[in-house]
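J.: Based on what follows, work out the 3D shape:
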Amino acid sequence: MHGTALVTGASSGLGAEFARQLAALGHDVVLVARSGERLTALAERLTTDHAVRAHVLVQDLAEPDAARRVAGELDRRGLDVDLLVNNAGFGTCGRFEEISGDRDHDQLMVNVVALVGLTHELLPGMLRRGGGAVVNVASNAAFQPSPYFAVYGASKTFVLNFGLALRQEYRRRGIRVLTLCPGPVETAFFDTIGTRRAAVTGAMNTPEPVVRAALRGLERDSGYVAPGFGNALGAHLTPRRPRTLVAAVAERVTRKVLGPTEGATAQAGRAA
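T.: Purely as a prediction, here's the structure:
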């Protein structure tokens, strides 16, 4: 039997798919998200389908002490986590001055603060037990500045660099660290962000192959995985260009999130 995996943002999308695939591999799972009803329904399915233990832990990761609360509940239940999947996250898009500061604050609490906090809480136990793994979910937005997704893109760049740094620190100490950098995936992310135009590249993947690629990369001890040929190509080539040029090119791609009228206005303004 494998150990126990904790998956954040497990109520839907990539998180639920991580839970399903890990349960199919024999992992017990701890499901963390805000939606208790959806977590409970998923836990029941996983227990029935795969004969594993599935634990539900309801927690809003935007709360300042979220990681400490999760760790305290794990201790109370006597659960040791061998694989941490930091999947929870959401995005904002549009002109920076028009985005709620409170919303961006919550975004950073979930995408960055809770991710680092949970890693702080759970990685030392993995070291004491002699091994473990961390999967951090970033985005293809991690590889370049992302105008109109400024805070989201920056948060995912943090996740990528954080994961790569941790991998170097712990790869000889029995801990594997993988960063997953998918392109647009057919999930509730686009309902939360408020527009499907946020899938600026147009192409949309599904959760199943993305998670499969992540688990395959973890098995191979890859540093990061960017599923899909075009996504992988961009991940390898984009960082090799001047950063200001990359930002300018990225703006031409991401401005479509503003809609056709505003995008045309922005282009006309630059031409003038």
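
J.: From now on I want contacts and neighbour counts done on CA atoms only, so please keep to that.
T.: OK.

J.: what's in contact with the longest helix along the chain?
T.: When the chain is parsed with DSSP state H, its longest helix is helix 150-170. Helix 150-170 has contacts (C-alpha atoms under 8 Å, 6 or more residues apart in numbering) with 90-93, 96, 104, 107-108, 111-112, 136-139, 141-146, 175-179, 181, 223-224.

J.: Let me see the ranges of the strands in this protein.
T.: For the chain, applying DSSP state E gives strands covering 4-8, 28-33, 54-58, 83-86, 132-137, 175-180, 224-225.

J.: on that earlier part again, which of the contacts of helix 150-170 fall within helices?
T.: Within these, residues falling in helices by DSSP H are 104, 107-108.

J.: just to revisit the earlier point, what subset of the contacts of helix 150-170 is buried?
T.: Buried by 16 or more other C-alpha atoms under 10 Å: 90-93, 104, 107-108, 111-112, 136-139, 141-146, 175-179, 181, 223-224, out of the contacts of helix 150-170.

J.: which one is Arg171 nearest to, not counting chain neighbours?
T.: Val177 (7.6 Å; C-alpha to C-alpha, 6 or more residues apart in numbering).

J.: quick one: the spatially most central residue of the chain and Lys156, what's the gap?
T.: With distances taken as C-alpha atoms, centre = their mean, the residue of the chain nearest its centroid is Val137 (2.7 Å). For Val137, the distance to Lys156 (C-alpha to C-alpha, to the nearest Å) stands at 8 Å.

J.: Following up with a second sequence; could you model it the same way so I can compare the two?
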Amino acid sequence: MARSTALVTGATSGLGAEFARQLARSQHNLVLVARDVSRLEAKAARLRQDFGGDVEVLPADLLTDDGVASVAARLADRGRPVELLVNNAGFGLVTAFEDSTAAEETDHLRILVRTPMQLMHAALEPMLERGSGRIINVSSVAGFIPRGSYGAAKAWGISFSRFANLRYGPRGVHVMALCPGFVHTEFHRRMGANLGRIPKWMWLNPDQVVREGLADSARGKSVSIPSRRYSTLIALSRLVPDRLAAAAGSRGR
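T.: Below you'll find the model as predicted:
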């Protein structure tokens, strides 16, 4: 049986690296996207050794027009179809909105909203022509609560994924927002967040997040919130005043 191809952005660390590992294990060919060429090559070599299959390396800075264009061109290539796009690349800002520069906030919005939108747009046309395909937008539970520009950007991904799944699901293309809470990855350490106030029970492991996300995507869901504890928390957050939800969401920032 022919292997399908998955393209993963931000593939060298955190959830992106875990997506690559689990997809390779389930017999997918891969296109790995990130800025660091040496880390990409090392990741690709390890995946080929452990699981076989084709692993293509695509170095790209997704904060640049050229970087986005190169990935969009790969997604639009009918001769080498991509069956699954995982929009995972991103970063957070540790500073409050009023303390960040406008340039920092603009880059933040670009990597979390503009870039995944452009890549979805590139992937959709060939997927719709084939009548099959999946897109996973890595969002966050922060998208359900008042949590600065990060939460606002992640809310866009949730809303658009819900719309796109309704619109394109009947044509064979399913779009889903994956919304984890705190995950044991490099993400918070890279942004310099204070993690001391986060209870141990709020932490999830990357393998669980990706495993549940892939399963929910295969079922055609539009939103996936890994773990029962976070599903319950988000349901409860809709019942409390914004002030309380925002206070809970400020942990770790």
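
J.: hang on, the earlier thing: was I right to think the residue nearest to the centre of structure 1 contacts Cys181?
T.: Yes - between Val137 of structure 1 and Cys181 there is a contact at 6.4 Å, judged by C-alpha atoms under 8 Å.

J.: Overlap of the contact sets of the two?
T.: Residues touching both Val137 of structure 1 and Cys181 (C-alpha under 8 Å, 6+ apart): there are none.

J.: count of neighbours near the nearest residue to Leu74 of structure 1 once chain neighbours are set aside?
T.: Leaving aside its sequence neighbours, Leu74 of structure 1 sits nearest to Asp80 (C-alpha to C-alpha, 6+ apart; 7.2 Å). Each residue near Asp80 of structure 1 was counted by other C-alpha atoms under 10 Å, and the total is 17.

J.: Tell me who's in contact with Asp80 of structure 1.
T.: For Asp80 of structure 1, the contacting residues are 4, 74, 125, by C-alpha under 8 Å, 6+ apart.

J.: out of the residues you listed, who has the most neighbours?
T.: Highest neighbour count within the contacts of Asp80 of structure 1, by other C-alpha under 10 Å: Thr4, with 24 neighbours.

J.: Quick one: map that one onto structure 2.
T.: Matched by TM-score structural alignment, Thr4 of structure 1 corresponds to Thr5 in structure 2.

J.: how much space between its match and Ser38 of structure 2?
T.: Applying C-alpha to C-alpha, the value for Thr5 of structure 2 to Ser38 of structure 2 is 22 Å.

J.: hang on, isn't Ala23 of structure 1 packed against Arg45?
T.: No - look at Ala23 of structure 1 against Arg45 with C-alpha under 8 Å: they stay out of range, at 10.2 Å.

J.: Leaving out sequence neighbours, find the closest residue to Thr185 of structure 2.
T.: The shortest distance from Thr185 of structure 2 to any non-neighbouring residue, by C-alpha to C-alpha, 6+ apart, is to Gly14 (4.8 Å).

J.: tally of neighbours for the aligned partner of the one you found in structure 1?
T.: Aligned counterpart of Gly14 of structure 2 in structure 1: Gly13 (TM-score structural alignment). Using other C-alpha under 10 Å, Gly13 of structure 1 has 19 other residues around it.

J.: gap between Gly13 of structure 1 and Leu22 of structure 1?
T.: Applying C-alpha to C-alpha to Gly13 of structure 1 and Leu22 of structure 1 gives a distance of 14 Å.

J.: do the same with Val85 of structure 1
T.: Val85 of structure 1 sits 10 Å away from Leu22 of structure 1, going by C-alpha to C-alpha.
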